[in-house]
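Visitor: Next one to model:
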Amino acid sequence: MNTSLAVGVGTIEVDDFSPLSRYDHDFAHDLRDAVLELNDHDDVKVVLLRATGPDFAPPGAAGDQDRPSGLPAWRRDFAGSAAIYQTLCFSKKVVVTEVQGRCTGAGTVLVLCSDLTVAGEDSTFGSPFAAIPEANFALASLTMRLNRAKAWALTDDVLPAEQAHAIGLVNFLEPVDQVWSRTASLAQDVCRMPLDGITMSKMLLQAVLDGHGVGREFDMAPHYARDLWGGK
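Guide: Here you go, the predicted structure:
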C-alpha cells in the first residue's frame, strides 16, 4: 500500500482491493489508517483510491474467500463505526474511486461509500450483496434509485460500465487510456473549493445519509453476517 500527497490530493494505491473481499484484517486496518491520516491532513481535500493492477477488485477463485475468525474482529475492521467502510462513507474529505477492469465484492462497496467514481469503459461492477454482509443497501438505493438497487441486490447481476454509468453508480465514464487524466482533472476541480466548504458540504451529506438509514444499515450488518456464515 502506497500513500502520496500532491496539490490537495491524497492518493492511496494498492495492487487491487480484493483483500477486503477475502477479509484480510491487516489490509483493512492499514487502509483505514491511511484514510484517517489523510482525513486529518490540513492540506488534503481529496482522498483517491486507485488500483495499480488491471482490476480494481477482481474476484477470487472458488473457495478463496476467507471468513473472519469471529464477528467481533470482523465488526472492528469491516462493519463497525471506526472500520474501513464507515471511515470512507463519513469522511470529511471528498472520496474518489478510480476503477478499471473488474470491480467485485468489497471493491463495489468502496464505490458505494465514495463520493465520486471515474471508471474505464472496460470496467464491470458485481453486486456485493450476496457475499459481503457489510454491503449497504441504503447507500445503493440513494445512489442508483430504489428499484434498480433492489434488482441489483436480488439478481446478483454484473453491470457493464455503460450501464453502471447510466444508472448513477459511476459518475464519469472514460476510455481506458484517459481514466487517469480524467481523475486528475476531477480531483483538481474539487481542490478549487475551500476546505471549509468541502467539510461543511460533507457534514450536510452525512445528515442526509443518516436520515436515510445508512448508519442503521451498517449496524444491521452483523445480523446479515450471522445468516451468511451460520452464526460464526
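
Visitor: C-alpha only now, for contacts and for neighbours.
Guide: Fine.

Visitor: Compute the first-to-last residue distance for stretch 169-182.
Guide: Using Cα to Cα, to the nearest Å, one end of stretch 169-182 lies 17 Å from the other.

Visitor: ditto for stretch 34-53
Guide: End-to-end distance of stretch 34-53: 19 Å, with Cα to Cα as the criterion.

Visitor: Repeat that for stretch 13-25.
Guide: End-to-end distance for stretch 13-25: 18 Å, by Cα to Cα.

Visitor: Next, the structure of the following sequence, for comparison with the previous one:
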Amino acid sequence: MAYQTIVFEAQDGVARLTLNRPDRLNSFTVQMHEEVAEALGRVAGDSSIRALLLTGAGRGFCAGQDLGDRAVAPGAEPVDLGDSVERYYAPLIRSLTSLPMPVICAVNGVAAGAGANIALACDIVLAARSAKFIQSFANIGLIPDSGGTWVLPRLIGQARALGLALTGDPLPAEQAEAWGLIWRCVDDDVLAGEAAALASRFANGPTSGLAATKQALRESSLKSLDAALDNERDLMRRLGRSADYAEGVAAFSAKRKPAFTGR
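Guide: Next up, the predicted model:
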C-alpha cells in the first residue's frame, strides 16, 4: 500500500510508524485512520517484527482529530461522533494495546485530544522536554475519547484526571513524568536516539515474555488478586516452555549475552 499520511518502515525487527501530516500537526483524517489501521495490521501479522515505534513528523506528535475533515458548522446536520469513535478511534486503541510486542511512543511535540490518548495507549511513552499533553476535548464540549476516560484516572488518579479533562490545560512533559503519566521525559535532541535504542533493545528481547507481561499488567485492573495469580500461573507455565526462556537461563549460566529469537 502506498501511504500518503504516514510513513511506515520495518527493519531489524523494529517497525516505525510516523504520522506524517506535519502541516496539520499530524491530526487524523479518515484516510490517516485507514492507513494506520492497515500498517498496524501488517505489524500484527509479521512475526519478524518484535517492537513498534510510533512518532510524529515535524514539530508535533498529533493534534487529535482534524476538525476540517468533518462537515461541522452551526445549523448544519449534526455529525455522529459516536460512529467516528466506534469505526476509527476505538479500533485504533484496541489494536495498539493488543499488539503482541512492546509499543513505544516518542512524543516529539504537542499531543492533544485523541493524540494525547493514542500516545498513552502505547506501552512506553518517551516525550521531548518541549512536549505537552492536552485533553483539549473540554474546549469544544466533548469528553476524552480514545481511552482517555479509562487510562487517565488509572495512571494519575481521579483528582488529576478530572483536572486535566475539565480544564483542558496543557501538561508539560516534565510534569507528566513526575505524575507517572509517561515513562520518561528527555531532552529534545536525544528523543529520537533514545526511542530507537529502546525499540532495538525490545526487538532483540524475549518477545513472547514481553508480550505476556504487557497483557498481564493491562488486564490486572480488571481482575481480582486470585484471578491475577491464576493468570500468572498459566502464563509462567507457557513461557517456561519457550525457547527464549531456555536461552535466557543458558546465557545467564554461561555469563554471556542471550540471543533471543522471540519464540
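
Visitor: quick one: secondary structure of the residue most central in space within structure 1?
Guide: Compute the mean C-alpha point of structure 1, and by Cα atoms, centre = their mean the closest residue is L110, 1.0 Å away. With DSSP: H, G, I helix; E, B strand; the rest coil as the basis, the three-state label of L110 of structure 1 is helix.

Visitor: separation between it and V190 of structure 1?
Guide: As judged by Cα to Cα, L110 of structure 1 and V190 of structure 1 stand 19 Å apart.

Visitor: And the residue nearest to the centre of structure 1, what's its match in structure 2?
Guide: When structure 2 is aligned by TM-score structural alignment, L110 of structure 1 is paired with I118.

Visitor: Please report the distance of that match from A176 of structure 2.
Guide: 15 Å.

Visitor: which ones are touching G82 of structure 2?
Guide: Neighbour list for G82 of structure 2: empty [criterion: Cα atoms under 8 Å, 6 or more residues apart in numbering].

Visitor: and if you look at A164 of structure 1?
Guide: Shown in contact with A164 of structure 1 (Cα under 8 Å, 6+ apart): T124, F125, V170.

Visitor: let's go with 7 Å and repeat that
Guide: By Cα atoms under 7 Å, 6 or more residues apart in numbering, the contact list for A164 of structure 1 reads V170.

Visitor: Double-check that it belongs to a strand.
Guide: No. With three-state DSSP as the criterion, A164 of structure 1 is helix rather than part of a strand.

Visitor: Now which residue in structure 2 aligns to it?
Guide: Matched across to structure 2, A164 of structure 1 falls on A176, judged by TM-score structural alignment.

Visitor: All the strands of the stretch 101-250 of structure 2, residue numbers only.
Guide: Taking DSSP state E, counting those that start in this stretch to define them, one finds strands in the stretch 101-250 of structure 2 at 103-107, 110-112, 124-128, 132-134, 171-172, 184-186.

Visitor: Tell me which of those sits nearest to D66 of structure 2.
Guide: Closest to D66 of structure 2 of the strands of the stretch 101-250 of structure 2, according to Cα to Cα: strand 110-112, at 11.2 Å.

Visitor: For the closest one, give me the average deviation versus structure 1.
Guide: Compared with structure 1 after the fit, strand 110-112 of structure 2 shows a mean deviation of 1.1 Å (mean Cα distance after the TM-score superposition for structure 1).

Visitor: can you tell me which residues contact the equivalent of T18 of structure 2 over in structure 1?
Guide: Applying TM-score structural alignment, one finds that T18 of structure 2 aligns to E13 in structure 1. Neighbour list for E13 of structure 1: M1, N2, T3, L49, R50, A51, T52 [criterion: Cα under 7 Å, 6+ apart].

Visitor: Would you mind measuring from E13 of structure 1 to V47 of structure 1?
Guide: 11 Å.

Visitor: Over to L20 of structure 1?
Guide: Computed as Cα to Cα, the L20 of structure 1 to V47 of structure 1 distance reads 18 Å.

Visitor: Need the counterpart of L239 of structure 2 in structure 1.
Guide: In structure 1, no residue is paired with L239 of structure 2 according to TM-score structural alignment.

Visitor: State the distance from A243 of structure 2 to S208 of structure 2.
Guide: Counting by Cα to Cα, the gap from A243 of structure 2 to S208 of structure 2 is 10 Å.
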